[in-house]
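Participant: Using only what follows, build the 3D model:
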Amino acid sequence: MSVLKVIEILGNSTVSFEDAVQNVINEVSKTVNDVKSVYIKDMQVSVKNNKISEYRVNAKVTFGILSA
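Facilitator: Here you go, the predicted structure:
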């Protein structure tokens, strides 16, 4: 049996949504082991001068905390 935990993380990037998700994974991996999946709950952009200036994601990260 394994036990999983889910945390909600906000990530951003000036490049793309994919880069924002990778930034979430990079930051979470600094303190969390055994990341299993990332679910994107919400996506949005910031706009300046009629152009996208920042990509943002609200992500749920699932990771293992116990396995037997």
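Participant: make it CA atoms for all contacts and neighbour counts henceforth
Facilitator: OK.
Participant: Apart from its chain neighbours, what residue comes closest to the residue nearest the centre of the chain?
Facilitator: Closest residue to the average C-alpha location of the chain: residue 24 at 3.7 Å, with C-alpha atoms, centre = their mean. In space, and not counting its chain neighbours, residue 24 is closest to residue 11: 5.3 Å by C-alpha to C-alpha, 6 or more residues apart in numbering.
Participant: SS state for the one you found?
Facilitator: Three-state call for residue 11 (DSSP: H, G, I helix; E, B strand; the rest coil): strand.
Participant: And this one, please, so the two structures can be compared:
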Amino acid sequence: EKSWEDAAQNAVTEASKSVKNIRSVYVHEQSGTVNHGKIEQYRVNVKITFEVK
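Facilitator: Got it, this is the predicted structure:
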């Protein structure tokens, strides 16, 4: 990921592989790993809501 937005999209993409009817994503927390003064990884803790049919 190159941003927190990318990290959130990746979470939704991965969840979509096993969960259908995703309706929204709530970014609960953002963090990242830093190496030599630059952000190396963007991380998000998300809640994903979906409809059960």
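Participant: Just give the number of residues close to the residue nearest to residue 24 of the first structure.
Facilitator: The number of residues packed near residue 11 of the first structure is 19, by other C-alpha atoms under 10 Å.
Participant: Roughly how far does it sit from residue 46 of the first structure?
Facilitator: 13 Å (C-alpha to C-alpha, to the nearest Å).
Participant: what's the answer for residue 58 of the first structure, then?
Facilitator: 14 Å.
Participant: So which of those two has more stuff around it?
Facilitator: Remark: of residue 58 of the first structure and residue 46, residue 58 carries more neighbours, 19 against 12, as counted by other C-alpha under 10 Å.
Participant: whereabouts in the second structure does stretch 17-35 of the first structure align?
Facilitator: Using TM-score structural alignment, the residues of the second structure aligned to stretch 17-35 of the first structure are 4-22.
Participant: show me what contacts the nearest residue to residue 52 of the second structure once chain neighbours are set aside?
Facilitator: Distances taken as C-alpha to C-alpha, 6+ apart place residue 21 nearest to residue 52 of the second structure, at 7.4 Å, with adjacent residues excluded. By C-alpha atoms under 8 Å, 6 or more residues apart in numbering, the contact list for residue 21 of the second structure reads 50, 51, 52.
Participant: Which neighbours do residue 11 and residue 46 of the first structure have in common?
Facilitator: residue 56.
Participant: Map residue 51 of the second structure across to the first structure for me.
Facilitator: Taking TM-score structural alignment, residue 51 of the second structure has residue 64 as its aligned residue in the first structure.
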